[in-house]
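Enquirer: Below are the sequence and a predicted model; questions follow.
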Amino acid sequence: MKIFVTGTAGFIGYHLAQRLLDAGHAVTGFDGVTDYYDVRLKRARLSGLANYPAFTAIEGRLEDAELLTRSLQGAEADIIVHLAAQAGVRYSIEQPQSYISSNLVGSANLLEAARAHKPAHLLFASTSSVYGGNTKMPFCELDAADAPISLYAATKKGDEAMAHAYAHLFDMPTTMLRFFTVYGPWGRPDMALFKFVAAMLEGRAIDIYGQGEMRRDFTYIDDLIEAIVRIMPLAPVRGMPLAGDSLSPVAPYRVVNVAGGHPELLMDFVRAIEAALGKKAACRMQPLQAGDPRDTSADTTLLRALIGEVQRTPITSGVAKFVDWYRQFYGV
């Protein structure tokens, strides 16, 4: 099968492309290799994918509509997985324009290119952040998600709305994947696990926001990729909902939480890092940051209805694997 993946220099895109290539699929990767974080890490991911003869790398920005359309046409892809985006809740407060440009304009370009290409299934990355100010736990796909508390979340909610419109107007089967706190080897340097490990190895204190009382539905990268791969052949069909389904009544469009469904205290995550590193963290307790929800928890009923039991790696194992990768990659 031929698959077009945006964001293959990124954390999730790299892992997905590798999994698909290992399974014998042809993958065309599209990525802007932006400098939001260390470009050397992105280049290293792409270097690993370049070892596969069935991988084609295209470097370009989503904002370049002509290149994006041409690349998608040339890939002759059966399935599109759109993962590229400007990520990060806190950075969206500092650099809002990059989110508008990439997540809204760029994603609109992707949808327009996909409309012309007519894929069998478009899978589109969203985020648990769209649940915003919701206080009902766990978060369910049928819950309203109309109170974003960060611009990042607002742009992703906008993506969901645009994708629904395209699915309705052009009968394009689309699944929005709401990811919950993904972590693991090759992860992003702006995320807590990466920052905590780097600081602790250098003997620096770590900032614990929300006074350590935050909970996150941590999702190990291999578990996430397994779920995506299983969802890929399950294109939504208009008028054929499952029980409790988020399937739109007017479009082949579905929203799915992708997570383990077992939220953990942030401090338990820190203890897993301490165990993996064999050293104690010096913690600076901080108030909750603007744009961050205190808790996230995924209702995975729909995910399990679609793909069966959800693979779940314990945080102790997942964190240890990240630490092993970090030590090897950085030679520490």
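Expert: Perfect, I can see it now.
Enquirer: switch to C-alpha atoms for all contacts and neighbour counts from now on
Expert: Will do.
Enquirer: those helices in the stretch 201-332 of the chain, which residues are they?
Expert: Secondary structure of the stretch 201-332 of the chain by DSSP state H, counting those that start in this stretch: the helices cover 221-231, 266-277, 301-307, 315-330.
Enquirer: In which helix or strand does the spatially closest residue to Met162 that is not a sequence neighbour reside?
Expert: Using Cα to Cα, 6 or more residues apart in numbering and skipping the chain neighbours, the partner closest in space to Met162 is Ala108 (7.3 Å). Secondary-structure element containing Ala108, defined by DSSP states H and E: helix 107-117.
Enquirer: take the one below as the second:
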Amino acid sequence: MDIPSSPGKFKMDKRTRWHKSLPKLAFWSILFFGVIYFLFFRTPSSFSSDTSRRSLRTYNYGGAAWEKKVRSSAKVTSKNGVSVLVTGAAGFVGSHVSIALKRRGDGVVGIDNFNDYYDPMLKLGRQALLERTGVFIVEGDINDPTLLKKLFEVVPFTHVMHLAAQAGVRYAMENPGSYVHSNIAGFVNLLEVCKSAEPQPAIVWASSSSVYGLNSKVPFSEKDRTDQPASLYAATKKAGEEIAHTYNHIYGLSLTGLRFFTVYGPWGRPDMAYFFFTKDILRGKSITIFEGPNHGTVARDFTYIDDIVRGCLGALDTAEKSTGSGGKKRGTAQLRVFNLGNTSPVPVTDLVSILERLLKVKAKRNVMKMPRNGDVQFTHANISYAKKEFGYKPTTDLQTGLKKFVRWYVNYYSAGKKADE
């Protein structure tokens, strides 16, 4: 397992600032209708008929052998270690974070539903790595309160690293219900269990840079407005931040949100541009590169996985204890949100050029105008708050990070495995 610049210039359109109430109304309308859709139209049977994602099912858990595995995985081996429940542990970020926690002596138990949003073999491969590190992953869904309560009965977790989510901006146009199911209903279910746990755990969870939406002020700061989501995915992540505020205010849960900026690296997600660009370039297929209005450059603040992991651990290490007991708030609890980016937005055309050099293959470029599918033209993180609070400082530039990714990709898919066909 491979775990170990300067800002791009681009054009921005001047946008007329909306009336303050309009974007808020739009956001809450999206959230309201999303919840209504989930509750009244997205029945269990309709989930099971959805071939693009595995349905929620009843998982086998419990029993002496199962509890022994959970306790063994949760065993703390360092003097100042903590016990952490990691949701989405077989995912890209979740697997890297779980391994980093375990290697430094923390107790770690993972949970993942192994859905087939992308090639399930990648998740199974990550699971094998985790098992070799001593991390047990429970196959289950965060929407299953019985399972979550059982896990807290077996292990009094001090922390939760909540990384489970339905990711991807474009997929929301195909399957909107899955975003409400995972990113809103799943988060609420997890918080409901955590509020009643004794002791209440401190929670660090993944928000997203997508919450900045149509904001044109750069770099993006945590103090900037986030009420203009450009996609349903962004709206569900923004809703998560509001939900976190509510549970912190009412129940005294300690909550830290992390806004990730375009995370990439080995064992990454196949739906990310750098991943499928690599696949298509090697196969001689053309790749589509989007451009903004008036041929404006599309740029991303690409952040290498190792830097994201250090940010996650820094946030967890500085998370204060929750203050509730018996489901009731006993005092003011910590509530934070941080940007975790690289501070160096790079044009997507430069990303492709780097891949061409590393792969030694010329890409067949097809330049198109950016469609209205929820994507934004640029992202750029201001990380001064995270740097101040826990010394977050990214160290991997895009050239170095992509070199590590390409090495992993070639080794992984040349070892008897096939890319998503």
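Expert: Cool, got the structure. The structure displayed is predicted, hence computed values, not measured ones.
Enquirer: quick one: the very next helix or strand once past the helix holding Ala108 of the first structure to the second structure mean distance?
Expert: Counting by DSSP H and E, the next helix or strand C-terminal to helix 107-117 of the first structure is strand 121-127. By mean Cα distance after the TM-score superposition for the first structure, the fitted strand 121-127 of the first structure averages 0.6 Å away from its aligned residues in the second structure.
Enquirer: helices or strands up against the following helix or strand past strand 121-127 of the first structure?
Expert: Using DSSP H and E, the helix or strand that follows strand 121-127 of the first structure towards the C-terminus is helix 151-170. Counting contacts by 3 or more Cα pairs under 8 Å, 6 or more residues apart in numbering; DSSP states H and E, helix 151-170 of the first structure is packed against helix 91-94, helix 96-99, helix 107-117, strand 121-127, strand 174-179, strand 253-258.
Enquirer: Make JSON lines out of the ones you listed and add mean neighbour count and distance to Ile79 of the first structure.
Expert: As requested, these are exported to JSON lines (neighbours: other Cα atoms under 10 Å; distance: least, Cα to Cα, whole Å):
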{"stretch": "helix 91-94", "mean neighbour count": "15", "distance to Ile79 of the first structure": "30"}
{"stretch": "helix 96-99", "mean neighbour count": "17", "distance to Ile79 of the first structure": "25"}
{"stretch": "helix 107-117", "mean neighbour count": "20", "distance to Ile79 of the first structure": "10"}
{"stretch": "strand 121-127", "mean neighbour count": "23", "distance to Ile79 of the first structure": "5"}
{"stretch": "strand 174-179", "mean neighbour count": "24", "distance to Ile79 of the first structure": "10"}
{"stretch": "strand 253-258", "mean neighbour count": "26", "distance to Ile79 of the first structure": "15"}
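Enquirer: Redo these as JSON lines? Include distance to Ala165 of the first structure.
Expert: Below are these laid out as JSON lines (distance: least, Cα to Cα, whole Å):
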{"stretch": "helix 91-94", "distance to Ala165 of the first structure": "25"}
{"stretch": "helix 96-99", "distance to Ala165 of the first structure": "20"}
{"stretch": "helix 107-117", "distance to Ala165 of the first structure": "10"}
{"stretch": "strand 121-127", "distance to Ala165 of the first structure": "13"}
{"stretch": "strand 174-179", "distance to Ala165 of the first structure": "10"}
{"stretch": "strand 253-258", "distance to Ala165 of the first structure": "9"}
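Enquirer: Thr8 of the first structure: which of those is closest?
Expert: Minimum separation from Thr8 of the first structure across those (Cα to Cα) falls at strand 121-127, 13.0 Å.
Enquirer: quick one: that closest one aligns where in the second structure?
Expert: Using TM-score structural alignment, the residues of the second structure aligned to strand 121-127 of the first structure are 202-208.
Enquirer: Kindly report the same for stretch 191-204 of the first structure.
Expert: The aligned range for stretch 191-204 of the first structure is 272-285, by TM-score structural alignment.
Enquirer: Stretch 159-175 of the first structure too?
Expert: So stretch 159-175 of the first structure is aligned with residues 240-256, judged by TM-score structural alignment.
Enquirer: what's the burial count for Gln399 of the second structure?
Expert: Look at Gln399 of the second structure: counted by other Cα atoms under 10 Å, it has 15 neighbours.
Enquirer: Aligned counterpart of it in the first structure, please.
Expert: Per TM-score structural alignment, Gln399 of the second structure is aligned with Thr316.
Enquirer: so who does its match touch?
Expert: Going by Cα atoms under 8 Å, 6 or more residues apart in numbering, Thr316 of the first structure touches 269, 272-273, 276.
Enquirer: try 10 Å
Expert: Going by Cα atoms under 10 Å, 6 or more residues apart in numbering, Thr316 of the first structure touches 268-276.
Enquirer: just Arg115 of the first structure next, same as before
Expert: Neighbours of Arg115 of the first structure in contact, by Cα under 10 Å, 6+ apart: 69, 109, 166-167, 169-172.
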